[in-house]
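Q: quick one, what's the 3D model for this:
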Amino acid sequence: MRVRVHRKGEYIESVPMKGQLFSLITTGDGTEIIHHKLEDGVSSYLAPEEGWEALEYIYILSGQLIWKRPEGDVVLSPGDSVTAHMITEMAMFVAVGETEILYVVSRPYFHNYSGSIQKLFDLAVKIEEKDGYTSDHCNRIKKLATLVGERMGLSPYEIYVLNLAGFLHDVGKTQIPEHILNKPSKLTDEEFEQMKLHTVYGRRLLEETGMPDLKIVGEVVEQHHERYDGKGYPRGLQGNQISKLAAIITVVDSYDAMTVDRVYQKGRPQEEAMQEIERCSGTMYHPEIVRAFLSIAGETKL
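A: Alright, predicted model coming up:
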């Protein structure tokens, strides 16, 4: 007989992520019990995956989770639970207030998922800091992209991919030489050609994880500098050839780049940035996405 005592606050391993904390409480015979703490507004997902046959169980300890369902939201409170087995559709949950849950899964999950994602998240934040942004840039892109995606009525799975792609959109810049990335003056034609490759490198990094969802995220990341008129990169896609998820990131990334103070550039006023985005609708940006973005910007402070 094996007995393991767990006292409050004692974990085998913890991995902090932006707005959440994964802590492995115990593991044995392939089953893991994970303590998951989420800040207000942070999303969590149960996602279908080919070959994944594990039983998954979520128990609400404190706070609330909103289960976002097409037929209407379901509010989960302390003591409520969710059981899932071989799910075929993405299930999306949003924390209301600081929320704590227990996640029990019958196959190893903690290191495979949280470890791979955390390494990529750390790379994304470091590269944005080197590129003259604050460390919160990735999270802002994720949040803005999610707002636009929800306004456009995207599915929970699309929102999930958009969350990851928004945070990781520039992770490929880790492969760009620092003298190019940090150059304060205009890049030469040769340097710009190297810089453009960060979209391709980002897709490769995500594909190399071997995780099916991150391969899909990689396709979005590769396209986030394509333009509606076909003058973007790396492949010169145009119109509806471009993933809508990538086109959303294009708009919100441009807005953030225009309005945020950087090491070598003062941010523009919000109204001026919105006017520029509207002016470039149909050339740089997808008109439908511009409309959704401007409607959100008109209702709330971004």
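
Q: going forward, measure contacts and count neighbours with C-alpha atoms only.
A: Will do.

Q: tell me the helix or strand right after the helix or strand where W67 lies.
A: In this structure, W67 sits in strand 55-68 according to DSSP states H and E. For strand 55-68, the following helix or strand on the C-terminal side (DSSP H and E) is strand 74-76.

Q: so which elements touch the helix or strand following that following strand?
A: Per DSSP H and E, the first helix or strand lying C-terminal to strand 74-76 is strand 81-85. Helices and strands touching strand 81-85, by 3 or more Cα pairs under 8 Å, 6 or more residues apart in numbering; DSSP states H and E, are strand 55-68.

Q: please redo it, this time with the cut-off set to 10 Å
A: If contacts are counted by 3 or more Cα pairs under 10 Å, 6 or more residues apart in numbering; DSSP states H and E, strand 81-85 sits against strand 55-68, strand 91-105.

Q: what residues does it touch?
A: Surrounding strand 81-85, the residues in contact under the criterion Cα atoms under 10 Å, 6 or more residues apart in numbering are 46, 48, 52-61, 67, 76, 91, 101-106.

Q: now find how far off-centre that strand is within its chain.
A: Strand 81-85 sits 24 Å away from the centroid of its parent chain (Cα atoms, centre = their mean, to the nearest Å).

Q: got the angle between it and strand 91-105?
A: Strand 81-85 and strand 91-105 are oriented at 80 degrees to each other (axes from the mean of the first three to the mean of the last three Cα atoms, to 10 degrees).

Q: one more sequence to fold, the one below, so I can look at both together:
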Amino acid sequence: MTITLLGSHDGVELIRHELKRYGLMGFYPSSVPNAFEGIIVLRGELQVTCARQSTVLSAGSAMSMSPVQEVVCVIAKENTDFLYVTSFSLYSWYKDWVERFHQMASDIAQKDGYTASHCERIRKYSVMIGCELGLSAYELISLSCGALFHDIGKVKIPDEILRKPGRLTPEEFDIMKMHTIYGRDLMNSPEHPFLHVGSTVAEQHHERYDGSGYPYGLKGDEIYLPAAIVAVVDSYDAMTSERPYQRPKSKREAIEEIQSLRGKLYDPRVVDAFLKVVDKF
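A: Model prediction:
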């Protein structure tokens, strides 16, 4: 996401947003009394979700929110430019957090030996599945944030374990599994107030439908649905990526493996949605 302040006067700001396909942003109820917020689509197409109701806005369409009373999620269905109008000043703070988010995601991916695009791929693919499943606005924001930072806890794992080229010993794997707990705690910390929404995804993305996952051995509907989505996408991306300890599978091989584990390791609802959208990955 790229944001540009086009103009401001007496607290009113006009901010241009450029969102790539399946880029996402959220609106939360403002603490400013009688605040006005609105969006005008210049190019592309936006899905605007409030609760579980979605509206699609195309170029030339506009929507006003005065005030925002519940969580709203905006997703670019294709590369989209839009104007965001607000009656209170937030650009400087907003720009700082956008830049910090992207830098944190890049740092996490590189620590784990991935390219910087890994976390963004996980986020985008997860959002595609979330849209297919009709998640609520809050769930979509939780999914997007949690997917982007699902491995943030690995910053606390020693490099000699994290980047070990061979199989981990049982003791080393026990240490590795702690990244889910570390991730939850980091995202829930006061230092990262806008990551709280994704902390359950970081905590549960290695849980498995049959109860064989970690850290708690949750099964079935005990697993938070956004976390179950990231479980499938993260597995798919790992299967198709070049890693020191494995050759990448072809896209078809990875799809067939995910499909074979439907109802075993992976939530059937998520696998069915994955199969509907994976050709767009």
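
Q: coming back round to it: possible to save the helices and strands packed on strand 81-85 of structure 1 as CSV with distance to H169 of structure 1 and mean neighbour count?
A: Below are those laid out as CSV (distance: least, Cα to Cα, whole Å; neighbours: other Cα atoms under 10 Å):
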stretch, distance to H169 of structure 1, mean neighbour count
strand 55-68, 25, 19
strand 91-105, 21, 21
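
Q: kindly reformat the ones you listed as JSON lines containing distance to A246 of structure 1.
A: Shown next, in JSON lines, are these (distance: least, Cα to Cα, whole Å):
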{"stretch": "strand 55-68", "distance to A246 of structure 1": "23"}
{"stretch": "strand 91-105", "distance to A246 of structure 1": "20"}
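
Q: give me the secondary structure label for K249 of structure 2.
A: Secondary structure for K249 of structure 2, judged by DSSP: H, G, I helix; E, B strand; the rest coil, is coil.

Q: map it across to structure 1 for me.
A: Using TM-score structural alignment, the partner of K249 of structure 2 in structure 1 is R268.

Q: count the neighbours of its match for me.
A: Using other Cα atoms under 10 Å as the criterion, R268 of structure 1 is surrounded by 16 other residues.

Q: pull the contacting residues for the nearest residue to it once chain neighbours are set aside.
A: Spatial nearest neighbour of R268 of structure 1, excluding adjacent residues (Cα to Cα, 6 or more residues apart in numbering): T259 at 4.7 Å. Residues near T259 of structure 1 by Cα under 10 Å, 6+ apart: 265-274.

Q: ok, now with 8 Å
A: By Cα atoms under 8 Å, 6 or more residues apart in numbering, T259 of structure 1 lies in contact with 266-270, 273.

Q: out of the helices and strands packed on strand 81-85 of structure 1, which gets nearest to Y255 of structure 1?
A: Closest approach to Y255 of structure 1 among these (Cα to Cα): strand 91-105, 25.2 Å.

Q: for the closest one, which outside residues touch it?
A: The contact list for strand 91-105 of structure 1 (Cα under 8 Å, 6+ apart) reads 31-47, 54-69, 156-157, 160.

Q: next one: it to chain centre, how far?
A: 17 Å.

Q: identify the residues contacting stretch 200-213 of structure 2?
A: 142-143, 146-147, 149-152, 180-181, 183-184, 214-220, 223-224, 226-228, 230-231, 263-267.

Q: which residue numbers in structure 1 go with that stretch?
A: With TM-score structural alignment applied, stretch 200-213 of structure 2 matches the range 219-232 in structure 1.

Q: same check, this time on stretch 141-153 of structure 2
A: Counting by TM-score structural alignment, stretch 141-153 of structure 2 corresponds to 160-172 in structure 1.

Q: ok so, going back, and the residue nearest to R268 of structure 1, what's its match in structure 2?
A: So, by TM-score structural alignment, T259 of structure 1 is matched to T240.

Q: who touches K264 of structure 2 in this structure?
A: Shown in contact with K264 of structure 2 (Cα under 8 Å, 6+ apart): 208-210.

Q: rerun at 10 Å
A: Contacts of K264 of structure 2 (Cα under 10 Å, 6+ apart): 208-212, 219-220, 258.

Q: any of the residues you listed buried? List them.
A: Among those, those classed as buried by 16 or more other Cα atoms under 10 Å are 208-209, 211, 219-220, 258.

Q: circling back: mind listing what the match of K249 of structure 2 touches?
A: For R268 of structure 1, the contacting residues are 255-261, 274, by Cα under 10 Å, 6+ apart.

Q: just the ones in helices from those, please.
A: If you go by DSSP state H, these have 255-259, 274 in helices.

Q: can you pick out the most distant pair from those?
A: Maximum distance among these (Cα to Cα): 12.0 Å, for A257 and M274.

Q: and the end-to-end length of stretch 185-194 of structure 1?
A: Terminal residues of stretch 185-194 of structure 1 lie 16 Å apart, using Cα to Cα, to the nearest Å.

Q: against structure 2, where does that stretch fall?
A: Counting by TM-score structural alignment, stretch 185-194 of structure 1 pairs with residues 166-175 of structure 2.

Q: trace N139 of structure 1 over to structure 2, please.
A: Taking TM-score structural alignment, N139 of structure 1 has E120 as its aligned residue in structure 2.

Q: elements contacting the strand or helix carrying that match?
A: Per DSSP H and E: E120 of structure 2 is located in helix 118-133. The contact analysis (3+ Cα pairs under 10 Å, 6+ apart) places helix 118-133 of structure 2 against strand 24-27, strand 72-76, helix 91-111, helix 137-148, helix 225-239, helix 268-277.
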